[in-house]
Each structure stands twice: as structure tokens, then as C-alpha cells.
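Student: just coords:
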């Protein structure tokens, strides 16, 4: 079940990143997916992945905020 969380988070990240230019809502989806991936990293004890995804999430939320 835990692996499914990681798979869904990363798949959502890739798809929403690819669609960011279509609509700004995909930036928000990307940010949430990054935050979910960071949570997954926390659950599995992967600190480097947690930090990287946490930073991506903050950047994406900031980008979304700037578009609105």
C-alpha cells in the first residue's frame, strides 16, 4: 500500500509537470504531488528525497501563487 502512494505521487508529478503550460491548475497539482512524494519519502525514511521533493513543492506552490 505504501508503494502505491509513491507510485501515484510520482506519476502525478510527471503528468502534471508535462501539462503545466496547458493550465495553471496543473502547477497546483504538481505542487500537491510533490508534497505527497515528500510525505512518502518521510514514511520510508528517505531524507534526501524528502528534502528534494519538499523544495520542489515549495517552488511549485510559489509559482502557482504568482500566477493568481
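Tutor: Noted; the coordinates are in hand. This structure is a prediction, so every number in the text was calculated from the model and none was measured.
Student: alpha carbons only for contacts and neighbour counts from here, please
Tutor: Will do.
Student: List the buried residues for whatever helix or strand residue 52 lives in?
Tutor: Taking DSSP states H and E as the definition, residue 52 sits inside helix 47-67. Residues 49-50, 53-57, 60-61, 64 are the ones in helix 47-67 that count as buried (16 or more other Cα atoms under 10 Å).
Student: The structure to be compared is supplied as follows:
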């Protein structure tokens, strides 16, 4: 296994773990967004730009979800 493949495997594992634990805390949603960003980087580095593009969009969607969860949790005063 070369370094790029190991990086891609790491990105997918991060995504999977964070997705499974997402209901426990908004920080897992942020971790999922980071995993998607890593997956996007992997896609572009390996030359599969459609994969990189879709993973980048997923990262933005997850980041937006995290942001809206955080806003809902802020106390109003």
C-alpha cells in the first residue's frame, strides 16, 4: 500500500467513525466534515476529480449542518 492509498483509507475511516457517532455530539458532525475534506483532497490527488468534487460538496454540507446545530444550541438571552 502506497502513501496516497493509506491517506485515502484514513480519510474514509474518519468519515465512517464520525458518521456513526454524529448523533452524540455536534463535534462528530464537524469531524465528518473534516473527513469529507480529506476524502476530497485524496480524490484530487489521485486524479479522480469528480470524486474530489463530490466529497468537497459533502464537506460543505456537513459544515453547514454543524454550524446550524451549533446555532440552535447557543443560549438566547
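Tutor: That came through, no problem. All of these numbers come straight from a predicted model, not from anything done at the bench.
Student: before we move on, the earlier item: could the buried residues of helix 47-67 of structure 1 be laid out in a markdown table, adding distance to residue 8 of structure 1?
Tutor: Formatted as a markdown table, those follow (distance: Cα to Cα, whole Å):
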| residue | distance to residue 8 of structure 1 |
| --- | --- |
| 49 | 16 |
| 50 | 16 |
| 53 | 14 |
| 54 | 17 |
| 55 | 19 |
| 56 | 17 |
| 57 | 16 |
| 60 | 18 |
| 61 | 19 |
| 64 | 21 |
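Student: between the residues you listed, which is closest to residue 22 of structure 1?
Tutor: residue 64 (13.3 Å; Cα to Cα).
Student: and the gap between residue 51 of structure 2 and residue 22 of structure 2?
Tutor: Per Cα to Cα, to the nearest Å, residue 51 of structure 2 is found 23 Å from residue 22 of structure 2.
Student: what do you get for residue 50 of structure 2?
Tutor: Taking Cα to Cα as the measure, residue 50 of structure 2 falls 26 Å from residue 22 of structure 2.
Student: Same check on residue 64 of structure 2?
Tutor: Going from residue 64 of structure 2 to residue 22 of structure 2 by Cα to Cα gives 14 Å.
Student: for residue 48 of structure 2, same thing?
Tutor: Residue 48 of structure 2 sits 27 Å away from residue 22 of structure 2, going by Cα to Cα.
Student: cool, residue 14 of structure 2 as well?
Tutor: Residue 14 of structure 2 is 12 Å from residue 22 of structure 2, where distance means Cα to Cα.
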